[in-house]
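Colleague: Task: produce atomic coordinates for the following.
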Amino acid sequence: MSLPARRLGELTINREFSFAARHLELPAQEFIYRQGVSGILLLAAGLLALAWANSPWRQVYFELWEAKLSFNFGFIHLEKSLHHWINDGLMTLFFFLVGMEIKHEAIHGHLSSLKRAALPIFAAAGGMIAPALLFASFNWGQGTISGWGIPMATDIAFAVGVLALTPGISHELKVFLLALAIVDDIGAIAVIAFFYSNQIHLLPLSVAVCLLLAIKGFRQAKVRFAFPYVLAGILFWLMILRSGIHATIAGVILAFMVSSREAVSKEEFEHRALPLLNSLSDANREDDINAADAKLGALEALAVSTDPPIERLTRALHPWVGFVVLPLFAFANAGVVLSASALATVVKSAVFIGVCVGLLVGKPMGIFTFTWLATKLKLAEMPSNLKWSELTGTGVVAGIGFTVAIFIADLAFSDEASIAAAKVATLLASFVAGIAGYILLRFARRNKPYPKV
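Modeller: As a prediction, this is how the structure comes out:
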């Protein structure tokens, strides 16, 4: 993801007047939005968690995440472990960001038309169905079959990072992987909502529906300040948590409520701004400070109104989710004991085998097979400058399942042995998929170099 154009424009002006913006803020923003950087930080957090969990101070690591934190405000009382606050609370921000990206792509991006969306939809369907079936085949008749959703997910940060590190990757291949990962996210969200939620309680769910209607009312009334939306959103999250649906689904639902339309179009801005600029010029000539400030305030309000809320929120949340929420999630969840005795038990478990085979075999096999069938049946078109060898490499890269796979593992199992087996398998398979995918893509590009976009 490159630095958003609106943010770049803002920094371009600021750098003319500010030493900090010129030498610190702009380079920092370019670093934050550089493809693959957040994936590297995510990997570092996971490795740090593994190192601490296998050090002499491992007890401190596990006790830290089990520490209880409580929140009391009037009739609201919440007490959860730090681990649950991260997984149920902070990860809601991640799913909120994912939901906004899905909505934006469905309206304006790669999924906005059936012709453009068909190929990644079929590819993602195969990449979810095949791993789930392979996992189920290894765990059939056992209680661990509930983990079938673990190998379905693709970690977009790591996958895009691998593509960013591969020289000569075409724009079309990046677009295909991004669209596939977005459809994959939709599937993962649906799986969490329908298969990994608890018994549904109707009273808090009814209150949640009323809060959604209130948010819709705010939008129709064109309420522009954030406080009512934030308050209703927090209460909605709480009601979803109490309803039995997994709390992170609240983030996705709220994301779909965010408007993707600007209040003032760029054409309307131009039409309305020109008279204001002329008036500002007149006020400056007459040295009328109040009139000049009034025109500047009107121009500022018009400029802000051209920014769709969904894009403004995405820009605001992207650095926090990529550089705080996801690394913290990895740090809290990737720590598993890797002693010889523990590994000997883990590698023999059906969960470990199912996750490894699902991510390393099921992902590329499902993506390739469903894509081939879709093109042969003329249900989708393969871009002319993509090769099947590139698609195979991309399918292998899609086997990096780090974040959401670990997230689902905690939902699927209640016993520590199965959770540990799923996490170790996810870490191992994701590492192998990243290395193998990179090698395959380098080999696929050898005889057909495209300029890097």
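
Colleague: going forward, measure contacts and count neighbours with C-alpha atoms only.
Modeller: Will do.

Colleague: residues making contact with the helix or strand that Val162 is a member of?
Modeller: Secondary structure assignment for Val162, by DSSP states H and E: helix 156-165. Applying Cα atoms under 8 Å, 6 or more residues apart in numbering, the external contacts of helix 156-165 come out as 35-40, 169, 174, 177-178, 181, 397-398, 400, 434, 437-438.

Colleague: and with 6 Å instead?
Modeller: Helix 156-165 is contacted by residues Gln35, Gly36, Gly39, Val397 when judged by Cα atoms under 6 Å, 6 or more residues apart in numbering.

Colleague: can you tell me which of those residues are in strands?
Modeller: If you go by DSSP state E, the contacts of helix 156-165 have nothing in strands.

Colleague: May I see the buried residues of the helix holding Val162?
Modeller: For helix 156-165, burial by neighbour count (16 or more other Cα atoms under 10 Å) applies to Ile156, Ala157, Phe158, Ala159, Val160, Gly161, Val162, Leu163, Ala164.

Colleague: Farthest pair within the residues you listed?
Modeller: In those, two members sit farther apart than any others by Cα to Cα. They are Ile156 and Ala164, at 11.9 Å.

Colleague: ok, of the buried residues of helix 156-165, which one's closest to Glu101?
Modeller: Nearest to Glu101 among those: Ile156, at 12.0 Å, using Cα to Cα.

Colleague: quick one: the helix holding Val162 to chain centroid distance?
Modeller: 13 Å (Cα atoms, centre = their mean, to the nearest Å).

Colleague: Tell me where the stretch 301-450 of the chain has helices.
Modeller: Ranges of helices within the stretch 301-450 of the chain are 309-320, 326-333, 340-346, 350-357, 363-376, 388-397, 402-412, 416-445, based on DSSP state H, counting those that start in this stretch.

Colleague: Another sequence for comparison is provided below:
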Amino acid sequence: MEEHVGTTPVDYVKSTARNFANREKIGGLLLIIATLVAVGIMNSPLAEGYEHFWKEKYVIANEDFGINRSLHHWINDGLMVIFFFVVGLELKREFLVGELADKKNATLPVIAAIGGMLTPALIYVLFNAGGEHLKGWGVPMATDIAYSLGIIALLGKRVPMPLKVFLTALAIVDDIGAILVIALFYSSDISWISLGIGGGLMVVLFALNLLGVRSIAVYIIIGIALWVAFLMSGVHATLAGVLLALAIPVKVKMGTKVFKQKTEEKLKELEERDLEHKSALKDKKQLDIVNEIRDYTKKSRSPLLRLENSLSGFNAFFIIPVFALANAGVAFESGWTEVFTDAAGHGIMIGLILGKFLGVFGFSWIGIKLGFGQLPKGANWGAMAGIGLLAGIGFTMSLFITNLAFDGGEIIDVAKISILLASFTAAILGLIVLSISLRKKSINS
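Modeller: Here you go, the predicted structure:
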């Protein structure tokens, strides 16, 4: 985003939220393309080379001492940390200065997200109780932000903004829940020394925040050390991204009132210069004034918002599509239809399609009836049903948890195919229901 002197910090907050929504829509379309490319390659003669490419190992330090990971692991344990870091920043912004700062607006998506996590997990357990793949209960729990917003974007301005915010908030809370599930249930061989170092670094980060340190570079450097500590601890490294986001300062060095006063003083000084005959290249004083205004602008903007604004595009346009390329590739070989008879396949597909719908829609209905929230402005119950179905698009996080829940073999392919089929079905059904309900509302109004 370009920096303009006349832009106030409040405008910057609104712009950050708007840019996030726009980027996620385009990112969703890129994600769809990346998924189709990955699936296409895995069902072509290039499949063997494709798999070998992602398994190639890259080492920091050396083989005996350092971090030795395949490209696939670098993406899932490295790039995805940035993804979760941005998710953490988005969630923190929404609860502090966004739509969710209003308690009444924040409560309903949280309730819906909880229902949308518990119900699919329960359905999976019902199908797999006592089976060898019970550990996959976390696979159908999460909603994919990029995909769901990319799909809802196809309906354009017919979708009320509060309904989009509801879906975004639900998906973000959902992802945070998935992160906690990963940390608590899909981490193994805990190194308490490394975990202790990570805890110490978190104390340092929060102390810096309280002391008023606003240098982004300081937080990023310590954040990298935090990531290494979690990577070595056995607790999944992606948790480091969310924890770092929580420590990033929101408060600015210079408030809006002071920013306005100082900027006006500098603009007055600038007007007194010979602007008609001398440019900033010839008049050093002009250049000094412009640089000072730029410094004031930087100080008036929250470190959290600056980071979110700078990373959201990278997250949506690069990290998520690359993740899809590395993880979505699955071969539809003879016998792939076993997903329709496999208990794990049943749990994932029914969990994502029916479980997500029942959880999101049902818990939203209960929450509103009990007075904990209200329907998003401009929405009706039909639209909420459509959102409940779209929440069944579990792609990114579902694939991520699949790699953690299962040790390998055919079950990985079964899970991936189930996720793809369920997400596609949920997207189509959600789009149809949402389109019909919004059309009816438009006719009635």
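
Colleague: Work out the TM-score between the chains.
Modeller: Remark: TM-score between the superposed chains equals 0.90 [TM-score structural alignment, normalised by the length of the second structure]; 429 aligned residues with a Cα RMSD of 2.7 Å.

Colleague: ok, back up a step: switch the contacts of helix 156-165 of the first structure over to TSV; also include neighbour count and distance to Lys80 of the first structure.
Modeller: What follows is the contacts of helix 156-165 of the first structure, written out as TSV (neighbours: other Cα atoms under 10 Å; distance: Cα to Cα, whole Å):
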residue	neighbour count	distance to Lys80 of the first structure
Gln35	21	35
Gly36	22	33
Gly39	22	28
Val397	35	36
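
Colleague: for those residues, which one is nearest Ala106 of the first structure?
Modeller: So of those, ranked by how close each gets to Ala106 of the first structure (Cα to Cα), first place is Gln35, at 21.9 Å.

Colleague: Tell me the spacing between the closest one and Ala429 of the first structure.
Modeller: Here Gln35 of the first structure is placed at a distance of 22 Å from Ala429 of the first structure (Cα to Cα, to the nearest Å).

Colleague: counterpart of Leu311 of the second structure in the first structure?
Modeller: Aligning on TM-score structural alignment places Leu311 of the second structure opposite Leu317 in the first structure.

Colleague: can you give me the strands in the first structure?
Modeller: So, for the first structure - with DSSP E - the strands run 68-73, 76-81.

Colleague: I'd like the distance between the residue of the second structure most remote from its centre and Asp283 of the second structure.
Modeller: Relative to the centre of the second structure, and counting by Cα atoms, centre = their mean, the farthest-placed residue is His277 at 50.7 Å. From His277 of the second structure across to Asp283 of the second structure, the span is 10 Å (Cα to Cα).

Colleague: So for Pro109 of the second structure, what's the nearest residue that isn't a sequence neighbour?
Modeller: Distances taken as Cα to Cα, 6 or more residues apart in numbering place Leu170 nearest to Pro109 of the second structure, at 4.8 Å, with adjacent residues excluded.

Colleague: Just list the residues touching whichever residue in the first structure pairs up with Asp102 of the second structure, thanks.
Modeller: For Asp102 of the second structure, the aligned position in the first structure is Ser113, judged by TM-score structural alignment. Not one residue lies near Ser113 of the first structure by Cα under 6 Å, 6+ apart.

Colleague: how about a cut-off of 8 Å?
Modeller: Ala106.

Colleague: Please report how far it lies from Gly9 of the first structure.
Modeller: 30 Å.

Colleague: go on, Asp293 of the first structure?
Modeller: For Asp293 of the first structure, the distance to Gly9 of the first structure - Cα to Cα - is 22 Å.

Colleague: Tell me which of those two has more neighbours.
Modeller: Using other Cα atoms under 10 Å as the criterion, Asp293 of the first structure and Gly9 rank with Asp293 on top: 14 against 11.

Colleague: any idea what that one aligns with in the second structure?
Modeller: Aligned partner of Asp293 of the first structure by TM-score structural alignment: Leu287.

Colleague: what's the most buried one of the strands of the first structure?
Modeller: strand 76-81 (a mean of 12; mean count of other Cα atoms under 10 Å).

Colleague: related to what we said a few turns ago, tell me which residue of the first structure lines up with the residue nearest to Pro109 of the second structure.
Modeller: Using TM-score structural alignment, Leu170 of the second structure pairs with Leu180 in the first structure.
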